[in-house]
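S.K.: the following block contains a protein sequence and its predicted model.
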Amino acid sequence: MRWFITGSSAGFGRALTETLLARGEAVVATARDPRALDDLVEAHPGAVLALPLDVTDPAQVRAAVDAALAAGPIDVVVNNAGHGLVGALEEVSDEQISELLAVNLLGALAVTRAVLPHMRARRRGHIVQMSSVGGVVANPGHALYSTSKFALEGASEALAGEVAPFGIRVTIVEPGPFRTEFLGRSLHRATPIDDYADGPAGALRKRFAEDNGAQPGDPARAVEAIIDAVRSPSAPLRLPLGRAAVDRIRAKLQQQLVDLDACAKVAIAVDR
């Protein structure tokens, strides 16, 4: 398999790239600054193609995909580039909202759309969308991040049905807390408003600062699970990772069923 990975310089992208190269797989590793991948290129000559890619730049997206395809087919795309944004909805700025959606949502969709004609022509391929437990359960204080991941999940769920007839599969990965740079250098922060400091949004901001580096999830094990899912003939549409993700998603779905049952009679009664 030949993999195309965005955001390969850090976090899950880096861990996935390193694991695949150690297994002898071919990887197109992309990053805003591909010099961050020089050590991998040197250690794995011929196995890794490092390309510059800012997923918010449509021209760079097209150029990176074209350069990758010029060197060979793409079997798997992993849309990993992204970052968090902590802050209540009122606290985040217009600029922060635009930037977050441009990377986490629109960038992933742009890369996906750029590679789909190639996969469709070959009648094969796998698209891995890196979402989050926050793409299923929205935390107060993380509203815009969840917005980006909820939207990515909705688009990807529909996409899975659209491309299944062409032999293309989609997997949405939903990690819980893992020991990556997500709560460190990758986390963007809104300017706090005092009224939110003692509420849920302020509590989340404090918890993120305390948890950085102490998360229970092991990125090395996570990427092994992602690789196994891609290789499985029965890959799931959604792949939660970590006990916290499983527990929180299960609780959310169970509560949704309770809420649905509570309003089902009224809901059904509005039909003619």
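M.R.: Here it is on my side, so go on.
S.K.: from now on I want contacts and neighbour counts done on CA atoms only, so please keep to that.
M.R.: Will do.
S.K.: counting neighbours, what do you get for residue 251?
M.R.: The tally of other residues near residue 251 (other Cα atoms under 10 Å) stands at 12.
S.K.: now do it against residue 142, distance only.
M.R.: From residue 251 across to residue 142, the span is 19 Å (Cα to Cα, to the nearest Å).
S.K.: cool, and residue 61?
M.R.: Using Cα to Cα, residue 61 is found at 28 Å from residue 142.
S.K.: now residue 210
M.R.: From residue 210 across to residue 142, the span is 16 Å (Cα to Cα).
S.K.: more crowded one of those two?
M.R.: residue 142 (21 against 12).
S.K.: and the helices in the stretch 101-250 of the chain?
M.R.: Applying DSSP state H, counting those that start in this stretch to the stretch 101-250 of the chain gives helices spanning 108-122, 143-163, 200-211, 219-231, 243-269.
S.K.: what would these look like in CSV with distance to residue 89?
M.R.: Below are these laid out as CSV (distance: least, Cα to Cα, whole Å):
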stretch, distance to residue 89
helix 108-122, 23
helix 143-163, 6
helix 200-211, 9
helix 219-231, 29
helix 243-269, 21
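S.K.: so which of these is nearest residue 40?
M.R.: For residue 40, the closest of those is helix 219-231, at 16.6 Å, according to Cα to Cα.
S.K.: may I see the buried residues of that closest one?
M.R.: Within helix 219-231, the residues scored as buried using 16 or more other Cα atoms under 10 Å are 219, 222, 223, 225, 226, 229, 230.
S.K.: hey, which strand is longest across the chain?
M.R.: strand 168-175 (DSSP state E).
S.K.: and that one, what does it pack against?
M.R.: Helices and strands in packing contact with strand 168-175 are listed as strand 125-130, helix 143-163, strand 238-241; criterion 3 or more Cα pairs under 8 Å, 6 or more residues apart in numbering; DSSP states H and E.
S.K.: name the residues that touch that strand?
M.R.: Contact with strand 168-175 is made by 119-120, 123-135, 153, 156-157, 159-160, 163, 226, 230, 235-242, 245, as judged by Cα atoms under 8 Å, 6 or more residues apart in numbering.
S.K.: for stretch 230-243, same thing?
M.R.: Outside stretch 230-243, the residues touching it (Cα under 8 Å, 6+ apart) are 126, 132-133, 157, 160, 170-177, 216-217, 222, 229, 246.
S.K.: try this one side by side with the last:
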Amino acid sequence: MAPLVWLVTGTTSGIGRALIEQIVSRGDKVIASGRQVEERLGALKSDSLALLELDMTAGPAVMSDKVKEAWSIFGHIDILLNNAGMSAMRSAEESDESYIHKMFTVNLFGPMHLTQALLPFLRARTASGTAPPARIGFTSSSSAWTPLPFMSHYASSKAALSAYVESLHKEVSPLGITCVAFECGGFPTHLGQPRAEGDTAFASSPTSTGNGAYGKGMAALGGMFMSDPMAFMPGDLGKVARGMVDVLKREGVAEGRPWAVRVLFGSDAFDSVRQKCEEMLRLTGEWKDVSYGTDRDGYGHVTRRDYLEFVSILEGK
């Protein structure tokens, strides 16, 4: 089988750096992208590893040009992995527009724009019948299910991302393109650090310095994390990279399993999401009469089966 070609974003550190090592080790080719990528990864360039300067805050027009540039490097792309992301802690009240806009652009709008620009190329290649199925992965977060206080914008950007992936998968899977959101728990990355020196969007605020009306709440949350930092980062970068590549290549842990549009990585992700689902079932049960009570008179309270089929996330049900 010919080597697959990957385009991966956010490869200069953390999970992204582990991903390019994992991909190349399996004999595939990768276009590793990010900011200042030549400076940070130039020593890794080879016949199997190319570099692409790419900032996720660039708009749709730039993304379109970058996709054309990336496609020309190896002649095609088989797998897109939207891995780039950012995180920070700040109260919702004290978050300025620059902070909010950058958080959503990097975590949501950037991946949307890049995916949108690449989809026509993937569709055409898949429709040819001579190429392997195209796949698109997204690094999301278990925070999409379980938002923490003072991380409302990060959690909501990831919740929106995971919802986007679910819907996108339903649109493009009939065309031979499959999508997955990797909802990760705690891993030892630089995710919460400023994206660049002097980044004003992530400079100290009354909240981040522990002062102001929200200082007590921030201190309590920060104290929990600082009491034993590694207890809240159980993940291993090499293992999560291997798991992502397994899923997108249908190998290893993914072999023989139905396609999953949302995959949790990390015991903390699994435990917290399971708790959230159990709590949500309890909550919806307790309020069922209120939910049903807003139906029009005479409606039988039976949701159509074809609608439930469209909203299901299970494959081969």
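M.R.: Ah, there it is. The structure presented is a predicted model; accordingly, all values stated were derived computationally and were not measured.
S.K.: and the TM-score between these chains?
M.R.: With the length set by TM-score structural alignment, normalised by the length of structure 1, the two chains reach a TM-score of 0.92; 268 aligned residues with a Cα RMSD of 1.9 Å.
S.K.: thinking again about what came up before, for the buried residues of helix 219-231 of structure 1, which one is nearest residue 83 of structure 1?
M.R.: Closest approach to residue 83 of structure 1 among the buried residues of helix 219-231 of structure 1 (Cα to Cα): residue 219, at 16.1 Å.
S.K.: and residue 28 of structure 1, that one's in a helix?
M.R.: No: under DSSP: H, G, I helix; E, B strand; the rest coil, residue 28 of structure 1 sits outside any helix and is assigned strand.
S.K.: quick one: residue 108 of structure 1 from residue 153 of structure 1, how far?
M.R.: Taking Cα to Cα, one finds residue 108 of structure 1 at 11 Å from residue 153 of structure 1.
S.K.: equivalent analysis for residue 96 of structure 1, please.
M.R.: Residue 96 of structure 1 is 21 Å from residue 153 of structure 1, where distance means Cα to Cα.
S.K.: which of the two has more neighbours?
M.R.: residue 153 (25 against 16).
S.K.: contacts only, for the aligned partner of the more buried one in structure 2.
M.R.: Counting by TM-score structural alignment, residue 153 of structure 1 corresponds to residue 162 in structure 2. Residue 162 of structure 2 makes contact with 140, 144, 181, 262 under the criterion Cα under 8 Å, 6+ apart.
S.K.: now check structure 1 for the residue matching the last one.
M.R.: With TM-score structural alignment as the criterion, the equivalent of residue 262 of structure 2 in structure 1 is residue 238.
S.K.: what is the burial count for its match?
M.R.: Counted with other Cα under 10 Å, the neighbours of residue 238 of structure 1 add up to 18.
S.K.: what of residue 283 of structure 2?
M.R.: If you count neighbours by other Cα under 10 Å, residue 283 of structure 2 ends up with 11.
S.K.: how close does it get to residue 46 of structure 2?
M.R.: Residue 283 of structure 2 is 54 Å from residue 46 of structure 2, where distance means Cα to Cα.
S.K.: next, residue 80 of structure 2: secondary structure please.
M.R.: For residue 80 of structure 2, the assignment made with three-state DSSP gives strand.
S.K.: that one corresponds to which position in structure 1?
M.R.: Under the alignment (TM-score structural alignment), residue 80 of structure 2 pairs with residue 77 in structure 1.
S.K.: surely that match is in contact with residue 119?
M.R.: No: judged on Cα atoms under 8 Å, residue 77 of structure 1 makes no contact with residue 119 at a distance of 10.1 Å.
S.K.: under the alignment, what does residue 231 of structure 1 map to in structure 2?
M.R.: Counting by TM-score structural alignment, residue 231 of structure 1 corresponds to residue 249 in structure 2.
S.K.: now residue 9 of structure 1
M.R.: By TM-score structural alignment, residue 9 of structure 1 lines up with residue 12 in structure 2.
S.K.: burial measure for that match, as a count.
M.R.: Neighbours of residue 12 of structure 2 (other Cα under 10 Å): 21.
S.K.: need the three-state assignment for it.
M.R.: Under the three-state scheme (three-state DSSP), residue 12 of structure 2 adopts coil.
S.K.: list the contacts of it.
M.R.: By Cα under 8 Å, 6+ apart, the residues touching residue 12 of structure 2 are 33, 34, 35, 37, 40, 41.
S.K.: distance-wise, check the residue positioned nearest the centre of structure 1 relative to residue 226 of structure 1.
M.R.: In structure 1, the C-alpha nearest the mean C-alpha coordinate belongs to residue 130, at 2.0 Å (Cα atoms, centre = their mean). Separation of residue 130 of structure 1 from residue 226 of structure 1 (Cα to Cα) stands at 10 Å.
S.K.: next: residue 132 of structure 1.
M.R.: Using Cα to Cα, residue 132 of structure 1 is found at 13 Å from residue 226 of structure 1.
S.K.: cool, and residue 136 of structure 1?
M.R.: From residue 136 of structure 1 across to residue 226 of structure 1, the span is 18 Å (Cα to Cα).
S.K.: look at the residue mapped onto residue 173 of structure 1 from structure 2 and say how many residues are nearby.
M.R.: Under the alignment defined by TM-score structural alignment, residue 173 of structure 1 corresponds to residue 182 in structure 2. For residue 182 of structure 2, the neighbour count with other Cα under 10 Å is 24.
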